[in-house]
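Novice: Here is the input, now give the coordinates:
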Amino acid sequence: MKSREEFAAIVADPAGSLARACLLMACEADPDLDVDAALGRLDALAEIVGAGLPGEARPAALGRHLRATLGGDAGFGGSQADYDDLRSSLLNEVLVRRRGLPILLSTVWVEVSARLDVPAHGIGLPGHFVVGIGDPERAGEPAEGPDAPFVLVDPFAGGTAFPTASAYALLGHEPTARDLRPWDTPRTMLRILANVSTWARRADRLRTRLWALELSLLVPGCPAAVRREHGEALARAGDFAGAADQLEAYAIRVEEDHPLAAKTARQDARVARSRLN
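Specialist: The predicted structure follows:
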């Protein structure tokens, strides 16, 4: 499909448009989605947020303004119930409902900030996704107080400050600049797609799982295990030839480092091919 071709081109670029990649992903769930109209919602949000944006402000002040506008006035945030709703992973739905998973809400913050030249970046932590505001080269420095060069905020909680102690609890150690470096578009999309794929593990969500895995395979840096998962999903869908091809491709990729996994995948590929008879 044309949308997949465009998606592949965007995610091949670390600086590719995250919003557009997210919306092209959402076209898999809604083929009639108007991507440009959805992008227009982000432009409109940026106009609202930019109206009162403090000039020459420090990161903490910028964070407070974004919290007041995006988290407060616009009402973007999340709750535990949002984790079992596919719409929470679809940017077009998040922009309308103003509810979503942490990584999608962070995407809204980052995309609005980019339109206003606010230095905001998405940052993936174990089990959570937040936004860093300020100079990413100074991430990991003491980030408390009004003059901090870099602060973390939590869009899932409406944009409240995300203290160092919270990052420590997730990481198991004091956060470093490496832990808090900005995530690029390919890496972020892989995590979004992994969320969708995990949500779609139920048998009645197989079609969604298939497109999530297929898009993941288009992203540079996609883990080898995704190819095996795709093969297994194709087998469940009755595409035994496709399943065997994917399992064999996985085996070739991992056989040097994981010979047992490669052997098992080849056995599964043979079983899939036998079901063609």
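
Novice: hey, let's count contacts and neighbours off CA atoms from now on
Specialist: OK.

Novice: hang on, isn't Met25 packed against Ala8?
Specialist: No: taking contacts as C-alpha atoms under 8 Å, Met25 lies outside contact range of Ala8: 10.4 Å.

Novice: Comparing the two, which residue is more hemmed in?
Specialist: Ranked by neighbour count (other C-alpha atoms under 10 Å), Met25 and Ala8 place Met25 first, with 24 against 20.

Novice: ok, now how distant is Asn195 from Asp32?
Specialist: 23 Å (C-alpha to C-alpha, to the nearest Å).

Novice: Asn277 too?
Specialist: Taking C-alpha to C-alpha, one finds Asn277 at 38 Å from Asp32.

Novice: neighbour count winner among Asn195 and Asp32?
Specialist: Asn195 (17 against 9).

Novice: Sticking with Cys22, tell me its helix or strand.
Specialist: In the assignment (DSSP states H and E), Cys22 maps to helix 18-26.

Novice: could you point out which element follows that helix?
Specialist: Remark: after helix 18-26, the chain's next helix or strand is helix 35-51, criterion DSSP H and E.

Novice: so what does that next one touch, helix or strand wise?
Specialist: Under the contact criterion of 3 or more C-alpha pairs under 8 Å, 6 or more residues apart in numbering; DSSP states H and E, helix 35-51 touches helix 18-26, helix 91-97, helix 102-115.

Novice: for it, the distance to its chain's centre please.
Specialist: Counting by C-alpha atoms, centre = their mean, to the nearest Å, helix 35-51 is centred 20 Å from the centre of its parent chain.

Novice: repeat for stretch 228-235
Specialist: Relative to its chain's centre, stretch 228-235 lies at 22 Å (C-alpha atoms, centre = their mean).

Novice: likewise stretch 94-104?
Specialist: Chain-centre distance of stretch 94-104: 12 Å, with C-alpha atoms, centre = their mean.

Novice: Following up with a second sequence; could you model it the same way so I can compare the two?
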Amino acid sequence: MTPRLQALDYLRRIGQTADDDIDLGEAALALAVLDHSTDLAPYRAHLAVMAADLGQLTAGKPDGLEDRVAALGRLLEKHGYQGDNETYEDLQNANLLRVIDRRRGLPVALGILVMAAARAQGWTVMGLNFPGHFLLRLDHAGGRQILDPFAGVAALGPRELREMLKQTAGLEAELTPDHYAPVSNREVLLRLQNNLKLRHLSADQPEKALAVIEDMLLFAPDHIGLWRESGLLNAHLGKLTAGIQAFETFLRIGQERGASAQLLDHTRNLLRQLRGRLN
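Specialist: Below you'll find the predicted structure:
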């Protein structure tokens, strides 16, 4: 079986896996190999080396929250990772294989590397629901620290977070508890792939955007928003049968998940239109 077929099978199995059991590093490698089919063994070995290096950086040292933050920063520095400010929109920045090759990437890709190494030590670290810029939260000994993986795992306080929020959400935006809320492993992977989807849409490449959505549905098969996007893009591309199936799935899951009546009605109208075009 080729690396790509193995990755597809792995992602389908993730779709039926409890969120807490998802290995973020392995899942991100599987997503990356869909676009760059290659042997994953060297990349898995690199993640293992990073985890071992973090263990060495902290062995026999003080183990406070600040110490752990400093160790994560030293880990990225040791391996030469940095945020890609120069070519931020490059698709390679959201592909973990290319991120490892180039030692640069988007905040969420670098965040996955940090989380994989930290969790290998048993540390409690998670992604946050912060708009426009992926952030991490490290919990330890009753304390919490928000971190920016794009800036060498820099520690952020309320002032920095407020400034960052206003840059992405507008000058009137203010911090709310939602911005500090943790996201699931599956949501981290969705956020990673969403970067690819949006870049393809911006480049007027709906076929590629649809392919990314189909990959996302492998590991998030109950995500109603993705099914609706799949229906819209399939309809746009003239793939009427696939669009009908996607809208039908959206309606079934959406009714179970409490989607708004307005959205359900609008999708039913779209579905009727597609069926009319098919007939």
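
Novice: Fetch the TM-score of the aligned pair.
Specialist: Once the chains are laid over each other, their TM-score by TM-score structural alignment, normalised by the length of structure 1 reads 0.80; 262 aligned residues with a C-alpha RMSD of 2.8 Å.

Novice: Specify the stretch among the helices and strands packed on helix 35-51 of structure 1 that is closest to Ala38 of structure 1.
Specialist: Across the helices and strands packed on helix 35-51 of structure 1, Ala38 of structure 1 has its closest neighbour in helix 91-97 (5.8 Å, C-alpha to C-alpha).

Novice: Would you check the span in structure 2 matched by the closest one?
Specialist: Aligned using TM-score structural alignment, helix 91-97 of structure 1 spans residues 96-102 in structure 2.

Novice: what's the mean gap between the matching stretch and the aligned bit of structure 1?
Specialist: Its aligned residues in structure 1 lie a mean 1.1 Å from stretch 96-102 of structure 2 after superposition (mean C-alpha distance after the TM-score superposition for structure 1).

Novice: how about the helix holding Cys22 of structure 1, aligned to which bit of structure 2?
Specialist: Against structure 2, helix 18-26 of structure 1 falls on residues 24-32 (TM-score structural alignment).

Novice: got a list of what the residue nearest the centre of structure 1 touches?
Specialist: What sits nearest the mean C-alpha location of structure 1, by C-alpha atoms, centre = their mean, is Ile192, with 3.1 Å. Applying C-alpha atoms under 8 Å, 6 or more residues apart in numbering to Ile192 of structure 1 gives the contacts Ser89, Ile103, Leu104.

Novice: What about Met1 of structure 1, how many residues nearby?
Specialist: 7.

Novice: Please apply the same query to Arg44 of structure 2.
Specialist: 13.

Novice: With Gln273 of structure 2 instead?
Specialist: For Gln273 of structure 2, the neighbour count with other C-alpha under 10 Å is 14.

Novice: do the same with Asp82 of structure 1
Specialist: Burial of Asp82 of structure 1 is recorded as 16 neighbouring residues (other C-alpha under 10 Å).

Novice: Would you confirm that it contacts Arg97?
Specialist: No: with contact defined as C-alpha under 8 Å, Asp82 of structure 1 does not reach Arg97; the gap is 10.9 Å.

Novice: quick one on the thing from earlier: quick one: average offset of the match of helix 18-26 of structure 1 versus structure 1, please.
Specialist: In the superposition against structure 1, stretch 24-32 of structure 2 averages 1.1 Å from its aligned positions (mean C-alpha distance after the TM-score superposition for structure 1).

Novice: gap between that stretch and the chain center?
Specialist: 10 Å.

Novice: what comes into contact with that stretch?
Specialist: Counting by C-alpha under 8 Å, 6+ apart, 4, 7-8, 10-11, 40, 43-44, 47, 95-97, 112-113, 115-116, 185, 189, 215 sit against stretch 24-32 of structure 2.

Novice: Against which helices or strands is the helix or strand containing Phe247 of structure 2 packed?
Specialist: Using DSSP H and E, the element containing Phe247 of structure 2 is helix 240-257. On a contact count with 3+ C-alpha pairs under 8 Å, 6+ apart, helix 240-257 of structure 2 meets helix 224-236, helix 261-278.

Novice: which one of these is the most hemmed in?
Specialist: With neighbours taken as mean count of other C-alpha atoms under 10 Å, these reach their highest mean count in helix 224-236, at a mean of 21.

Novice: Lovely, talk soon.
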